[in-house]
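> dropping the sequence and predicted coords here.
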Amino acid sequence: MPDTDKIGQYDWILERGKRMKTQALMLVLKVAFVLNEALGEYAAAVESKDREEILKKKRVWKRWEERWTAARMHKDTHTMFYVASSYVNVDILTPEWFDDAFSDDFLDSKTTVLSMKPKPEKGELFYANLQDRHFYMDGTDPDWAARFGLNDEEDCRILKYHNRKKAIDCGLDFGNMISMTMAQDDGKYYRCTKFLFTLSPEWIRELADKFLAYYKPHREKTLNMWYDRAANNYAKAKQDLATQMKRAIEVDGEGNKTGWKVILMSEGQGNIYQNEEYNFMMECLAEQNPRLPKVRIDFYHCKPLRCSLEDARMKKKANAKGNFVVVKDKSTEKLPIHRLPLESTNPSDSFKYLMMKRDLRRKVGGARKVNVGDASVR
């Protein structure tokens, strides 16, 4: 596992890993399981010495062997990427080797021995109060997961905590990556259940199509949308991005009404400054203010959002009055576009607009005056 913060270490091996087509490899594995069962049934038939049964089971076995070979030879299965720790070699390295490795520098050993991706220290993080409790791993409905076939596109029915009879809240951030975080309040938690995105040259129409396909089985077709104030800049000319997204969801690419009603919730809202976001998120994620929702994020269905929140770093910057304030380090947004979903702060901005609703912003810190940093809108 490379540590790119250190001189001479590069992430080329992780780049190779991105070539892996997981769905294609899973198909090989699943076909192999069936092949093994067919081979076992053929072996049992041979032992029974029933000639007719032997021929029948052999045909089944050979048919699955052909399918397995075809799956393995597909162009999408040429790269297999798997991260393992040094413990796979414990018989060779010996327990004493591990004792020495961890006694030297535990933090460094987490990367070099356990193959854990390096993480910034808590004091470097913008979302410093983010904890394990803010994520849940049981968000996939096992019944619906079993109903979707190998080549089926999943939809919102697979989300265990998604209520198809309730409206959906959405945080939206525009740019060369458009990020879309969906959430619902279940009475106890405010759950972020799904994250969608597009990368340039894909744009608003493509993201709307993804949304419409994924939420096709949703019944209460109301979407409450919060977004960057800059998305309203051209509202009078009816060219603003928020209105374009609203239209793209309400009317499909062929001009047909979809039945969805999109409510633009950020009209007239002012800038959300990064220092205010830092203060808000510190208080919200601490979960000590009963007036703020307790947020929970789907570990798997919101993976880009999770990675963005976990890795976002902070930095201090002088404002117009010469005071130092905390802002988000957005340098990762200059990475190559294919790296943005899992390595940039872009997804976290959609989370910001979703959480920092006008009424909730008033409930942070009482009447305390908030230090102001540079606006995060670009």
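Done, it's in. Numbers count the residues shown, from 1 in each chain.
> make it CA atoms for all contacts and neighbour counts henceforth
OK.
> contacts only, for residue 227.
Each residue near residue 227 by CA atoms under 8 Å, 6 or more residues apart in numbering is listed here: 171, 172, 173, 242, 265, 266, 350, 353, 354.
> who touches the fifth one in this structure?
Applying CA under 8 Å, 6+ apart, we find residue 265 in contact with 224, 225, 226, 227.
> need these in TSV (columns: secondary structure and distance to residue 112).
Shown next, in TSV, are the contacts of residue 265 (DSSP: H, G, I helix; E, B strand; the rest coil; distance: CA to CA, whole Å):
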residue	secondary structure	distance to residue 112
224	strand	45
225	strand	43
226	strand	42
227	strand	41
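> possible to save those residues as JSON lines with distance to residue 41?
JSON lines is the format used below for those (distance: CA to CA, whole Å):
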{"residue": "224", "distance to residue 41": "55"}
{"residue": "225", "distance to residue 41": "55"}
{"residue": "226", "distance to residue 41": "57"}
{"residue": "227", "distance to residue 41": "58"}
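> please, a PyMOL command that selects the buried ones among those?
Entered in PyMOL, the line below selects the buried ones among the contacts of residue 265, by 16 or more other CA atoms under 10 Å:
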select buried, resi 224+225+226+227
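> and the top helix by length along the chain, what does it pack against?
Counting residues, the longest helix found in the chain (DSSP state H) is helix 22-48. In this structure, helix 22-48 makes packing contacts with helix 51-72, judged by 3 or more CA pairs under 8 Å, 6 or more residues apart in numbering; DSSP states H and E.
> run the chain-centre distance for the helix it packs on.
Centroid separation for helix 51-72 versus its chain: 40 Å, with CA atoms, centre = their mean, to the nearest Å.
> give me the buried positions along it.
For helix 51-72, burial by neighbour count (16+ other CA under 10 Å) applies to 53, 54, 57, 58, 61, 64, 65, 68, 71, 72.
> okay, pairing it with this:
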Amino acid sequence: MNRQTVRIDSLSAYDDVEVRYSTWLKMITDLMEPQNLFLILGRGTGKTTDYLSERLMNICYEMPHSYIALVGNTYTNLLKNVVPAIIEGWNRKGWIEGIHYVVDEAPPDHFDKPYKQPFEYKHTISTFTGNFFNYISMDTPSSGAGNSYQHLAGDETKYLEKTRIDRLFPALRGDPTIFGKSPYYLGVTFTTDHPNIIMPGEYDWILDKQKEMKQQQIKYLLQISLELNKTLASAIKAGRKRNKKLLSTLQNKMKKLSVLKQRLRKGSTFFYKASSFVNVNVLRLDFFKTALAALGEIEFNTAVLSQAPQVEAGQRFYVAFDNSHIYEDGIIRENYYRYKTGDDAETFSTDLKYCIPNKTLEIGADFGNMISMVVGQTQGNQIRILKNIFSVSQKTEKVCEKFLKFFAHHKHKVIDLYFDRSANAYEEVGRDWANEMRKFLEEWPDGTKTGWTVNLMSRGQGNIEQDLEFKFMKAIMNRNYRELPELLIDKYQCRQLISSMNVAKQIVKKNAKNITKIFKDKSSEKLPKEKLPMYSTNMCDALKYLICRRPWLKLYKGKQKDFSDPEVLG
């Protein structure tokens, strides 16, 4: 059974007609039911709980027994946010758990069954229409392996990398003799707020989908859908008045319009971009005032007004940093089976594929208005950055507490800590940041031992000039010298670090000795606290101290004939 949206204001007088508020955009997407739907909507528009959830309900009614993939950037985000939001939308619209759907368990006997038997039910949804939903995340590539799907759907599309999504499209398949009549067959549904390409880790491929929309086809589809809806409303009223002749005429008209609509829906793509003002009647003006104050003008323009970001001028400091230094398969998916959908799912070091539990951990730390910690391991001729941790409270114990929780089950509890020269300098004025961090890593607040041993690796090391960092990091990332390690960073556990590296800019100016050198633009460290983790250079400075260690700098110095900076090595 297909659910047809009927906009009939005059029927509100009837007791058995449910009146709902809806925006004009929601109504036309419900009326048209295109095969492919791409929506860029501002905050507060109900992307997941309204648009996505109801469309998934309609797919279940029209294409029962099918497999549907729910796509997210991380597995924890699917479990904690995306899927619960979809289910919240279903509950608002009348579906009841246990009657219309079940989560993380085999469906009851009275449910229809999918067209093929699932292998497992953990982290899945089954509906009474026989539909089977499976979760696929970008940080667990194996989560989509081995299955075929008749429809793909995803929220927060701006976090989904195009190359990864493209790999999913071959999984859109299935018996056309079973599902081919539905225009939803082999279709996709993606929603998001506007991608901000200035923001690392956000992708704007969804904007290209506008080119796939055939405007004339969509115009015809909308016209036919509106006429069909109008005819359906008239038929309902004729039926209530028991006007059989008029009802028969209207029903014949509906059949013809329905056939035409089905033809137009097949192969249709609807792309639309709307600001939060599309839902202004519900959000009210105060929402926009509060959002502007909280987000700032740049983020407000993209997140609320759905405007393309303005790319700022300037050169990147980490010029050689690219996707070759980022790995995406760092999570052991099966470990997440300990959680149910809706749980406050968390990741720990035991969930990291490349964390060696019986090997020393190495930490780069940066202190100041934000305390940043980058955790890695040297593994052969590679250094893998496994996790970044931060606190904007300037409380060292907060960062250490997060570390101890995340790495609680690490077996070899030894840390090599690398830090800024300023941490040494502060020792002279009464606050020894490095020793303070060592204390909070080795002892609980009550003074009992945590079991960890911390080695302070940067004691006595001199200043690492930004010009040196620029050249050294470039050499590391370009693999100029095989004696230096290959740098690999976990895409999902180090989101703030990757962002910090991508937004860091260089400034070319003269130093105190009137020599032209390259500096890192540190103005971002004056941003509001909530923006520091993603937009400031604090986190990439923590990586600097981890990588620019004395043995590797010494090796680099030996490769540079014109290199002369004895202070660097302390």
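Nice, thanks for sending it over. The shown structure was predicted, so the numbers you read here are calculated from the model rather than taken from an experiment.
> hang on, the earlier thing: out of the contacts of residue 227 of the first structure, who's the most crowded?
Compared across the contacts of residue 227 of the first structure, residue 242 has the highest neighbour count, 30 neighbours, by other CA atoms under 10 Å.
> can you map out the strands along the stretch 101-250 of the second structure?
For the stretch 101-250 of the second structure, the strands defined by DSSP state E, counting those that start in this stretch occupy 101-103, 124-127, 132-137, 151-154, 187-192.
> closest one to residue 480 of the second structure among the ones you listed?
Evaluated over the strands of the stretch 101-250 of the second structure, closeness to residue 480 of the second structure peaks at strand 132-137, with 34.5 Å, by CA to CA.
> tell me the residues of the first structure aligned with the closest one.
Per TM-score structural alignment, strand 132-137 of the second structure has no counterpart in the first structure.
> what do you get for stretch 520-538 of the second structure?
Here stretch 520-538 of the second structure aligns to the first structure at residues 328-346, judged by TM-score structural alignment.
> burial of residue 228 of the first structure, as a residue count?
Counted with other CA under 10 Å, residues neighbouring residue 228 of the first structure total 27.
> right, I mislabeled it, should have said residue 133 of the second structure
24.
> how many other residues sit next to the equivalent of residue 223 of the first structure over in the second structure?
Superposed on the second structure with TM-score structural alignment, residue 223 of the first structure falls opposite residue 415. A count of neighbours around residue 415 of the second structure, defined by other CA under 10 Å, yields 23.
> please apply the same query to residue 297 of the second structure.
Neighbourhood size, residue 297 of the second structure [other CA under 10 Å]: 11.
> distance of the counterpart of residue 368 of the first structure in the second structure relative to residue 42 of the second structure?
Matched to the second structure by TM-score structural alignment, residue 368 of the first structure sits across from residue 561. Per CA to CA, to the nearest Å, residue 561 of the second structure is found 55 Å from residue 42 of the second structure.
> do residue 416 of the second structure as well
To residue 42 of the second structure, residue 416 of the second structure is 45 Å away according to CA to CA.
> next one: residue 450 of the second structure
From residue 450 of the second structure to residue 42 of the second structure the distance is 46 Å (CA to CA).
> before we move on, back to that, could you tell me which of the contacts of residue 227 of the first structure belong to strands?
Judged by DSSP state E, strands contain the following of the contacts of residue 227 of the first structure: 171, 172, 173.
> and the first one, what is it in contact with?
With contact set as CA under 8 Å, 6+ apart, residue 171 of the first structure has these partners: 179-182, 225-227, 350-355.
> residue 450 and residue 42 of the second structure: which has the busier surroundings?
Set residue 450 of the second structure next to residue 42 and count neighbours by other CA under 10 Å: residue 42 wins out with 26 against 16.
> name the residues that touch the host helix or strand of residue 534 of the second structure?
Using DSSP states H and E, residue 534 of the second structure sits in helix 532-535. Residues from elsewhere that reach helix 532-535 of the second structure (CA under 8 Å, 6+ apart): 370, 390, 392, 495-497, 499-500, 503, 524-525, 538-539.
> just the buried subset of these, please.
Neighbour counting with 16+ other CA under 10 Å marks 370, 390, 392, 495-497, 499-500, 503, 524-525, 538-539 as buried within the contacts of helix 532-535 of the second structure.
> and those, which is closest to residue 124 of the second structure?
The nearest member of those to residue 124 of the second structure, counting by CA to CA, is residue 495 at 26.8 Å.
> map that closest one onto the first structure.
In the first structure, residue 495 of the second structure lands on residue 303 (TM-score structural alignment).
> distance check, residue 143 of the first structure against residue 34 of the first structure.
For residue 143 of the first structure, the distance to residue 34 of the first structure - CA to CA - is 21 Å.
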